[in-house]
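In: Need a 3D model of the following:
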Amino acid sequence: MMFGYGDEWWMPLFYPVLLWVPFGPFLMAATGAWCARRPGPWPWLWTVLLPLVPVGVSATAMLLPRGQSPRTDDLVGYLLVYVLGITVLPWVLGYGITRLVRAVRARRGGAHG
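Out: Modelled structure (predicted):
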């Protein structure tokens, strides 16, 4: 048996997965704003590295064979909620809102200055 009694070494890998649900959107929005404010490789690198463990572990658990293959609607739901809704959408909102605010401030400053 592959995951029998005593094979719980993999359980600590799920702690970041559980913490990603409440805190991940805020972290991704912050990295999106960071990427918009400071161009360079470090913000973009952290944008990829930050969700790597929680999203990678949960995707692996979703795709591992557990006696039956995952259903298509389960995979689509996982991608929509966990990957797009919790990880990508907050980053896009943080990036977009920061760029929009900076553009509006630059426009006002240029017109009145």
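In: Could you use CA atoms for every contact and neighbour count after this?
Out: Fine.
In: Three-state assignment for R66, please.
Out: coil (DSSP: H, G, I helix; E, B strand; the rest coil).
In: next up, for comparison:
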Amino acid sequence: MMFGYSDDWWTVLFVPALLWFPFGPIAMGATGWWCAHSPGLRPRLWSWLLPALPVGAMAANLVLPWERVSRNEWLDDFLGFLWVYIGAITVLPWLLGDGITRPARALRARRAGHGSV
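Out: Got it, this is the predicted structure:
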């Protein structure tokens, strides 16, 4: 029992979810950069594990009240969650980090190769 309520253990899950909103794009952009810079399983695994807790906690909050699923506005909430939390905060920064780093590295390698020939 934290703060006097029996269900306050959910706070432990929602604190990372609330911090994911401002800092998640930075973290996902960094993992996208990391994936573009170093090959292997480790950076790709961290790209999946890092957002698992915050995005999973928010998804559980959206899905767990099963009574809401039968109402029509649940679909709008779910689509908004997909667009904002998964698309804009998690996937898009990763794609930008990876997508900007790969061409920049290729261009830099191309310039370095032509300069030495």
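In: Report the TM-score for the pair.
Out: Overlay of the two chains. TM-score (TM-score structural alignment, normalised by the length of structure 1): 0.90; 109 aligned residues with a CA RMSD of 1.3 Å.
In: And what about the spatially most central residue of structure 1, helix, strand or coil?
Out: Geometric centre of structure 1, nearest residue: T87, 2.6 Å, by CA atoms, centre = their mean. Three-state call for T87 of structure 1 (three-state DSSP): helix.
In: Looking at structure 2, name the residue matched to it.
Out: In structure 2, the residue equivalent to T87 of structure 1 is T90, according to TM-score structural alignment.
In: Hmm, that match is touching I26, no?
Out: No. Using CA atoms under 8 Å, T90 of structure 2 makes no contact with I26, being 9.4 Å away.
In: Need the residues touching each of the two.
Out: Counting by CA atoms under 8 Å, 6 or more residues apart in numbering, T90 of structure 2 and I26 have no shared contacts at all.
In: just checking, what residue in structure 2 corresponds to V101 of structure 1?
Out: In structure 2, V101 of structure 1 lands on A104 (TM-score structural alignment).
In: Which parts of the helix or strand hosting its match count as buried, going by neighbours?
Out: According to DSSP states H and E, A104 of structure 2 maps onto helix 92-116. Using 16 or more other CA atoms under 10 Å as the test for burial, helix 92-116 of structure 2 gives L92, P93, W94, L95, L96, G97, D98, G99, T101, R102.
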